[in-house]
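J.: fold the following and give me the result.
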Amino acid sequence: MPSSLSSKPVRVLMDATAIPANLGGVGRYVDDLVPELEAQGVELTMAVQERDAEHFATRLPSARIIPISPRFESRPMRFAWEQTGLPSLIRKVRPDVLHSPHYTCPQFPGVPVVITLHDATFFSHPQAHSRTKQKFFTFAIRRAIRRAAALVVPSEATRDETIKYAGGDPSQFYVAYHGVDRSIFHPVDDAERARVKKSLGLDGQEYIGFLGTLEPRKNVPNLVRGWTQAVSDLPNPPALVLAGGKGWDEDIDPALAAVPSHLTVLRPGYLPLEDLPGFLSGCLVLAYPSIAEGFGLPVLEAMSCGAATLTTRLTSLPEVGGDAVDYCDITPESIADALTTLMNDPQRRARLGQAAIARSEEFTWERAAEVHAQAFRAAAGL
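T.: Reported below is the predicted structural model:
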């Protein structure tokens, strides 16, 4: 019997007020995790932004949902509420433990705290972040290590990198791999793939896909260069579709400017959630040559859709991909060679797609919730 089910329920107050308005980033993690916690013996109370209250009340009918005032919606005001209003709420709710799903917690919470750290690249790859963001999160992580009774991380790589750069006792860390929502991310039929392709303006043209924010650590400029090398001389060159937020990588525009005019690059921005399965299932290859990740959710989502996926062996990515993806280095030449191999071998793409589906089934939010419950119980001394 899992330890999370072996004794009385653990009462957890989760501060979910840092979730962005579109449920992106940390919002996806919280939204997928919380429905699984009750089965692990967690009695959950959630502090949320008022705009999210109805969503979580519907999603979690058994949980207590406490909205905070809309005046605390901006980032500075939310931090102010975290340090003053949240301790007051803790005294009223009287949980066994406070869970902060996004790096920070009150200076004086009054109860044991579990903090989720999503990423150690603020230390290992500072150039991949703005200076302000890098300074804030390195401070927040060091503070979390001092304050938290337990720390949840999404990969062994994030745990090891955090300990290497910021310290912490290994026994303080709980590795909870992300899951994937298979009701959304699954292989789709030809008609759905064709619909999404047509919506992108690619009716009849194959494409290499990328999914993620266009930020420096995603290595998109080298992907553009590698793709260009791989397809320039082909009679019907596949397009490159860079799906995701614009980000701040100043090297992308020069790389795109060097693309020959007969090749097609699309930057559709964020795709609607309902289009992602068709986009991922429909690409020749999902290319994700990232330099560093805390986990690598786009890789898992692509695998769950049966995409032949190309990524790197850096940080957490081999923990996700295992033997069910192909790997490359971060250079344009390595990316080009790997893309060429996959484009020329449809049988290998099909084998990788089937292996990826099977591998993705090992990553579930139920398992993630079990690890979180273990961290909550350890922090609370239960």
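J.: every contact and neighbour count from this point should use C-alpha atoms.
T.: Noted.
J.: so where do the helices sit in the stretch 151-300 of the chain?
T.: Secondary structure of the stretch 151-300 of the chain by DSSP state H, counting those that start in this stretch: the helices cover 156-166, 190-199, 220-231, 252-257, 276-282, 297-304.
J.: just put the ones you listed in TSV and tack on mean neighbour count and distance to residue 345.
T.: Putting the helices of the stretch 151-300 of the chain into TSV (neighbours: other CA atoms under 10 Å; distance: least, CA to CA, whole Å) gives the following:
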stretch	mean neighbour count	distance to residue 345
helix 156-166	19	32
helix 190-199	16	20
helix 220-231	23	14
helix 252-257	13	27
helix 276-282	27	16
helix 297-304	26	18
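J.: reformat these as JSON lines; add distance to residue 212.
T.: Below are the helices of the stretch 151-300 of the chain laid out as JSON lines (distance: least, CA to CA, whole Å):
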{"stretch": "helix 156-166", "distance to residue 212": "19"}
{"stretch": "helix 190-199", "distance to residue 212": "18"}
{"stretch": "helix 220-231", "distance to residue 212": "10"}
{"stretch": "helix 252-257", "distance to residue 212": "14"}
{"stretch": "helix 276-282", "distance to residue 212": "12"}
{"stretch": "helix 297-304", "distance to residue 212": "7"}
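J.: one more, for comparison:
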Amino acid sequence: MSNRKPSAPAKPITVAIDASFLSLPASGIGSYVSGLTTALIRQQDDLGLDIRLITPKPGRILHPGHKLHRFLWDSFGITPATLRQVGKPDVLHLPQMSAPIITPAPMVVTIHDVIPLVLEDYRASRAMRTYLDLMKRTSARARLIIAPSQAARTDIAKVMGIDLERIVAIPEAADPTLAPDTTGEAASIVAEKWGLTGPYLFNIGGYDRRKNLPLTIAAFAGALPGLPEDAKLVIGGAPHSENEHIFPPLAPVIRQYGLDDRVILIGRISDADRRALYQAATVYITASEYEGFGLTPLEAMACGVPAIVANRTSLPEVVGDAGLVVEPTVDDLAAAMVTLLTDTNLHTDLARRSLERAGEFTWYAAAIATAEVYHRASRM
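T.: A predicted model of the protein is given here:
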């Protein structure tokens, strides 16, 4: 991604950004909005922008903390009157696939992925079908679309029938506070809270079927004879629903392989614990079949932790040659686990390259590229 700033016009353009996700519990889209808006506001004068954030009023019935309220906010929360209150913007940026019913301002929309359109399991519910209709309506009205990776850009164009010229790939970035632990504090935290005193593989990418956690557990079982005796697999997070088709239960898989003392399910965790688990991990692993970007391996790499990722969609784009990119099979994943947990020289080299690679993804660069999209949309 280029760090070259666009030439600022004599008069900055006003850009309104739907920042409603900043008022919700932590999420991937919330991290995107926070990282991007912070970088845009810091550079807005140089980028020829006047950034205005749109957030729900406290206590308002359309506050998007509930699925119905989220839909109502997406459809009716941003009105012409709302836009007048933030200065009649030249461009409206929607950071997820949604659009107000009436929008007088030209729209830029970020589409993070098209998982429901690519994977049939994810479009079975009525709510998801409604969301897909919303996706199609929004993409048709947007002047330009931002995707987080070239893989996502290609899929958006293919499955939604959108001209590639209207889609711009702008990689995201890890939380800039993520960095290697040089004090030993992270190791102390994970030892005290979860008894993790030896090497461990870490995953916190989500529980849904496409994440391939049962496969990851099976691969870990296959790798055990070649791993250090105290090696563990640590999985963070929790299912978002009781739908076992979308969120296959892991406990039966763990019992099947007799791994109750080797696979640790730690549930939902705080940001501070998440940081410590990244920093103290030996290896990050994700066998995900589909990602729009691949933020979690990038977060691990920012902490100097090399990653094993599936050779699918955007993951190779993110990891590059700083990790092991393998086919999501039991044998290939197991072999990669053994390699990275036993080859000290390779691990050291990939840890160094991971830090360098993670440094190539910054919100500073994302803001510059996004500003170019805003200016282009304002001229269309």
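J.: what's the TM-score here?
T.: For this chain pair, the superposition-based TM-score is 0.89 by TM-score structural alignment, normalised by the length of the second structure; 365 aligned residues with a CA RMSD of 2.2 Å.
J.: closest one to residue 335 of the first structure among the helices of the stretch 151-300 of the first structure?
T.: Closest to residue 335 of the first structure of the helices of the stretch 151-300 of the first structure, according to CA to CA: helix 220-231, at 5.1 Å.
J.: which residues in the second structure does that closest one align to?
T.: Helix 220-231 of the first structure lines up with residues 213-224 of the second structure when matched by TM-score structural alignment.
J.: about what we covered before: now for the helices of the stretch 151-300 of the first structure, which one comes closest to residue 119 of the first structure?
T.: helix 156-166 (6.0 Å).
J.: rewinding a little: which of the helices of the stretch 151-300 of the first structure sits closest to residue 269 of the first structure?
T.: Between the helices of the stretch 151-300 of the first structure, helix 276-282 lies closest to residue 269 of the first structure; by CA to CA that is 12.1 Å.
J.: show me what that closest one is packed up against.
T.: helix 190-199 (3 or more CA pairs under 8 Å, 6 or more residues apart in numbering; DSSP states H and E).
J.: check the mean deviation of the helix it packs on from the second structure.
T.: Aligned to the second structure and superposed, helix 190-199 of the first structure gives a mean residue distance of 2.4 Å (mean CA distance after the TM-score superposition for the first structure).
J.: tell me which residues are up against that helix.
T.: 203, 275, 278-279, 281-282 (CA atoms under 8 Å, 6 or more residues apart in numbering).
J.: next: stretch 66-75 of the second structure.
T.: 61-64, 98-101.
J.: one more time with 10 Å, if that's ok
T.: 18, 20-21, 24, 56, 60-65, 76-79, 94, 96-102, 127, 130-131, 134 (CA atoms under 10 Å, 6 or more residues apart in numbering).
J.: so which bits of it are buried?
T.: 69-75 (16 or more other CA atoms under 10 Å).
J.: show the contacting residues for the aligned partner of residue 344 of the second structure in the first structure.
T.: Residue pairing (TM-score structural alignment): residue 344 of the second structure is matched to residue 346 of the first structure. For residue 346 of the first structure, the contacting residues are 284, 308, 352, by CA under 10 Å, 6+ apart.
J.: how much space separates residue 346 of the first structure from residue 340 of the first structure?
T.: 11 Å (CA to CA, to the nearest Å).
J.: so where is stretch 276-292 of the first structure in the second structure?
T.: With TM-score structural alignment as the criterion, stretch 276-292 of the first structure aligns to 274-290.
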